[in-house]
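Visitor: Let's see this in three dimensions:
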Amino acid sequence: MILATSALAVSVTAVSAQTTPPIAGQSAPSFVAAASDANTYAIKASEMALSKAQRDDVKAYAKRVLDENRTLQKSLLASLRDNQRTIRTPSSALSSDRASLLSLLQKAPRGSFDNLFLTQATQVQDRAWSVYKGYAEDGTDPALKQIAIGAVQQEEQELTAGKALLPAALAGDQ
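Guide: Down below sits the predicted model:
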């Protein structure tokens, strides 16, 4: 319980901050790795939320995030198959930061799960938005740039929906 509560406090601080600025100057491989990591976290956390969330609106949100991120991840990985350039398929393992978030979510008591899931989801979506927006603005690979452009709006919608589900005390002035 203490672990989940402290994780919630850390996550709340991140969510109440302003949107992270776009990340400029990403190489194509760096973009792919960061985008894939965010998508993989969203997929795994949303799958968990479908079984652990108590609120129906949180489950509906998790289902939407799951479906959208599965589609986005498939598009991202499909774009790597190109004879013009070589970008390695990113690892399916989460980064240590995202793995830690997922571990905290797995350990969260049922009564704390919904708010922790929403808090983490909005934190990760904010960072994912900065990755996608940065590459959409100055990415050099046309196929990846197209994916980034499409993902920006998706991340904005998911972020807005997730924040709307958070209790006002957790959402802050966003």
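
Visitor: Could you use CA atoms for every contact and neighbour count after this?
Guide: Will do.

Visitor: Tell me which helix or strand Ala164 sits in.
Guide: Using DSSP states H and E, Ala164 falls within helix 142-165.

Visitor: Leu66 too?
Guide: helix 56-78.

Visitor: same deal with Ala9?
Guide: For Ala9, the enclosing helix or strand under DSSP H and E is helix 2-16.

Visitor: Now do that helix against helix 142-165: the angle between them, please.
Guide: Inter-element angle recorded for helix 2-16 and helix 142-165: 110 degrees (by axes from the mean of the first three to the mean of the last three C-alpha atoms, to 10 degrees).

Visitor: elements contacting helix 2-16?
Guide: Helix 2-16 sits against helix 96-107, helix 110-138, helix 168-171, with contacts defined as 3 or more C-alpha pairs under 8 Å, 6 or more residues apart in numbering; DSSP states H and E.

Visitor: Could you rerun that using 6 Å?
Guide: helix 110-138 (3 or more C-alpha pairs under 6 Å, 6 or more residues apart in numbering; DSSP states H and E).

Visitor: and the helix it packs on with helix 96-107, angle?
Guide: Going by the same axes, to 10 degrees, helix 110-138 is angled at 150 degrees with respect to helix 96-107.

Visitor: One more, please, to line up against the first structure:
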Amino acid sequence: MNKYLCAAALFLGTAGIAAQAGAQTATMDVSPIPSQSGPNFVNAASDVDVYQMKAAQLAVYKAQRDDVKAYAKGVFDAADTRHKALLASLHNDQRTIKTPTTMPSADRAAMLKLLSKSPRGSFDNLYLQQSVKIAKAGWSVSKGYALDGTDDSLKQVATTAAPSFEQEVTQATSLLPAALVGAQ
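Guide: All right, here's what the predicted structure looks like:
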């Protein structure tokens, strides 16, 4: 494993997005995605990270609540770190995987468009709901590859990413009004 992967694994394992003190790990109501090819994992994981970085940038600017802005900054940092680790794992002695696009998929682009057009008064809750949904998708992709992926370098990236997504779900859920927690 190269030095960038080691640094990313250390960062994600120790820093990530800190869940509130004493908070339980999120209960994930999604299943890991099994039997992904390396390139499929890379593209799916990249799509989640690209969405999260773009949405977090919007949230830092548009959110009304300071705790939501702080959460968004943490999400951006975690997604950026995960993405850099993913990109660092694309080339090794056994294979090379094509660098994924920096454009979000059509589904993620539509979510970003909805988020950008959201009125300021409802932005925070929509951002948090989308964040929970995307973090669960990221967990599902990462946990699935961590469990049965065949590429050791990508498996390490997936293994360190899954807990980061769990922390994001836990924190975003804690910031949502109780009436909206089940709506994401």
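
Visitor: what TM-score comes out when they're superposed?
Guide: Once superposed, the chains reach a TM-score of 0.88 (TM-score structural alignment, normalised by the length of the first structure), with 157 aligned residues with a C-alpha RMSD of 1.3 Å.

Visitor: Report the aligned residue range of the second structure for the helix holding Ala164 of the first structure.
Guide: With TM-score structural alignment applied, helix 142-165 of the first structure matches the range 152-175 in the second structure.

Visitor: What of stretch 3-13 of the first structure?
Guide: Under TM-score structural alignment, there's no match for stretch 3-13 of the first structure.

Visitor: Please apply the same query to stretch 33-45 of the first structure.
Guide: The aligned range for stretch 33-45 of the first structure in the second structure is 43-55, by TM-score structural alignment.

Visitor: just to revisit the earlier point, now the match of helix 142-165 of the first structure on the first structure. Mean distance?
Guide: In this overlay with the first structure, the average offset of stretch 152-175 of the second structure from its partner residues is 0.4 Å by mean C-alpha distance after the TM-score superposition for the first structure.

Visitor: can you pull the buried residues of that stretch?
Guide: For stretch 152-175 of the second structure, a neighbour-count test (16 or more other C-alpha atoms under 10 Å) marks 153-175 as buried.

Visitor: just stretch 28-46 of the second structure next, same as before
Guide: For stretch 28-46 of the second structure, a neighbour-count test (16+ other C-alpha under 10 Å) marks 28, 32-34, 36, 38-39, 41-46 as buried.

Visitor: If we only consider the residues you listed, which is nearest to Ala9 of the second structure?
Guide: Proximity of the buried residues of stretch 28-46 of the second structure to Ala9 of the second structure (C-alpha to C-alpha) peaks at Ala45, which lies at 15.5 Å.

Visitor: Just give the nearest non-adjacent residue to the closest one, would you?
Guide: With sequence-adjacent residues excluded and distances taken as C-alpha to C-alpha, 6 or more residues apart in numbering, Ala45 of the second structure is closest to Gly138, at 6.3 Å.

Visitor: Ile149 of the first structure too?
Guide: Excluding the flanking residues, the one nearest Ile149 of the first structure by C-alpha to C-alpha, 6+ apart is Ala136, at 4.9 Å.

Visitor: residues near that neighbour, how many?
Guide: Residues contacting Ala136 of the first structure under the criterion other C-alpha atoms under 10 Å number 24.

Visitor: can you pull the contacts of it?
Guide: Each residue near Ala136 of the first structure by C-alpha atoms under 6 Å, 6 or more residues apart in numbering is listed here: 145, 148-149.
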